[in-house]
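Asks: prediction below, plus the sequence it came from.
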Amino acid sequence: MHRRRRTALLLAATLATAAPLLTACSDEAHPGAAAVVGDDRITVSQLENRVTEVRTAQRAAVTDDAQYEQTIAQSGGLTREILNNMVLDRVLHQAAQNAGVTVSRKEVTRTRANLENQPGGVKALEAGWLQQYGIPPQRIDENLRLQLEAQKLAAKLGTDTSGPAFWAALSDASKKLDIDLNPRYGTWDAKKNSRVEAKLPWLRQVTQAGSQETA
């Protein structure tokens, strides 16, 4: 058998064997979960629904087919970005609770009313939140609550949302929540408060072995 063909078969066989093992390990621990944040499960279905919400809002905002395709291309990592934000939202909420910070419905309503009174009104608010933050119209109030939590938490810590003390509080919350992502979406770095791509050493080793054999 030709060396290149043998190497290709080796790599294919390894991928076929290892990928089900990764999926099986995740499914056995957290069936149907994209992430587990403390006692809260973010299901794959919930994640997919959130992606659909954003894509639907983008389609409504961009009626030209060519422009819409360009928008899709520019946000190719949307699923992972949304999962990152869904986890971070829970981390922020936990950090706020740890500090005794709360946000009332009245505060959210007042903040939204102030934004809607800006030039462009509701349409400008919805378009701006979608373009800048990837937040569809039906999620704006939820996002405003989180932003208010972040501002009040930072103020209580005597800093702002870019300060080390603020992010240290989020890191503490991340560690206590013991966040576990489905391997297909990477892992959660509590120090960075961010999702990171999973490292697959078995793939690198096989690829290197194949390169040496065909050299």
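Replies: Thanks, I have the structure now. This is a predicted model, so every value here is computed, not measured. Residues are numbered from 1 along each chain as shown.

Asks: contacts and neighbour counts: CA atoms only from here.
Replies: Fine.

Asks: and the longest helix along the chain, what other elements does it pack with?
Replies: As assigned by DSSP state H, the longest helix anywhere in the chain is helix 3-29. Packing contacts for helix 3-29, counted by 3 or more Cα pairs under 8 Å, 6 or more residues apart in numbering; DSSP states H and E, involve helix 201-214.

Asks: give me the distance from the helix it packs on to the chain's centre.
Replies: Shown here is helix 201-214, whose average C-alpha point lies 31 Å from the average C-alpha point of the whole chain (Cα atoms, centre = their mean, to the nearest Å).

Asks: just want the angle from that helix to helix 3-29.
Replies: With axes from the mean of the first three to the mean of the last three Cα atoms, to 10 degrees defining the directions, helix 201-214 sits at 170 degrees from helix 3-29.

Asks: look up how far Ile72 lies from Ala66.
Replies: Remark: distance between Ala66 and Ile72 (Cα to Cα, to the nearest Å) = 10 Å.

Asks: do the same with Ala190
Replies: Applying Cα to Cα, the value for Ala190 to Ile72 is 30 Å.

Asks: structure B:
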Amino acid sequence: MHSRRRRTALLLSAAIVAAGPLLTACGNEAHPGAAAVVDGQRITVSQLENRVKEVRAAQRAAVTDDAQYAQVIAQTGTLTRDTLHGMVLDRVLHRAAEDAGITVTRKEVQDMRAGLEQQAGGGKGLEMTWLQQYGIPPQRLDENLRLQLEAQQLAARLGTDTSQPAFWSALSRTSQELGVDLNPRYGAWDVKKVSRVNAKTPWVREVTSAGTQQTT
């Protein structure tokens, strides 16, 4: 279960860095090949896996020592599921902002990035900070900053901020309208929490990296 602060962090970072057990499910899927469906549009398993690979590749480039890289993997436990959470939440946020008539310009993104780079000691410093703290690889940084600006502007339009119930209620309504549907192997989508939650289906099993299976 995510606290409101954690959900805000997930929103603004698009995903929390994590890595760990893959999930497997027995039985038929409502949307074969889809990790999630949002407004009838699929987020494919392949798209999800590619996004996870981007994070891993950036982490590997930043941490070349094998032992340290192993620690990065060990310290983060649910990359695939949290990445999917972020991908779905990004779509919900973008639609909510779009419905509110909010449009973020390229200049706004560039200005925000310039300010953050100054605080972080340069472009590389900002990229490293976003990778370490939020799991955002360098090639996704501008995309993430655009989403942050959409969130800030949506909250301002609602007369609140991104930590307040009014903001999350708006996302909850949009989430329900979009009919978010997660593949059970990755959990389920809680419309009220605007969050991915663990599935309580007995036929969903976690497969650890060692190849053993545990019933969840």
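Replies: Ah, there it is. Model, not experiment: these values are computed from the prediction.

Asks: what TM-score do we get after superposing?
Replies: Remark: TM-score between the superposed chains equals 0.80 [TM-score structural alignment, normalised by the length of structure 1]; 181 aligned residues with a Cα RMSD of 1.6 Å.

Asks: quick one, which of Ala66 and Ile72 of structure 1 is more surrounded?
Replies: When Ala66 of structure 1 is set against Ile72 and neighbours are counted by other Cα atoms under 10 Å, the residue ahead is Ile72, at 15 against 10.

Asks: what about that one, distance to Gly186 of structure 1?
Replies: Between Ile72 of structure 1 and Gly186 of structure 1 the distance, using Cα to Cα, works out to 22 Å.

Asks: most centrally placed residue in structure 2?
Replies: The residue lying closest to the centre of structure 2 (Cα atoms, centre = their mean) is Gly86, at 1.5 Å.

Asks: does that one sit in a helix, a strand or a coil?
Replies: When the structure is split into helix, strand and coil by DSSP: H, G, I helix; E, B strand; the rest coil, Gly86 of structure 2 lands in helix.

Asks: touching, it and Leu11? I think so.
Replies: Yes. Between Gly86 of structure 2 and Leu11 there is a contact at 6.7 Å, judged by Cα atoms under 8 Å.

Asks: count the neighbours of Gly115 of structure 2 for me.
Replies: Burial of Gly115 of structure 2 is recorded as 11 neighbouring residues (other Cα under 10 Å).

Asks: now the helix or strand harbouring it on structure 1. Mean distance?
Replies: Element membership of Gly115 of structure 2, judged by DSSP states H and E, is helix 106-120. On superposition with structure 1, the mean distance recorded for helix 106-120 of structure 2 (mean Cα distance after the TM-score superposition for structure 1) is 1.8 Å.

Asks: what about the helix or strand following that helix, distance to the chain center?
Replies: Toward the C-terminal end, the helix or strand that comes next after helix 106-120 of structure 2 (DSSP H and E) is helix 123-134. Once both centres are worked out by Cα atoms, centre = their mean, helix 123-134 of structure 2 turns out to sit 16 Å from its chain's centre.
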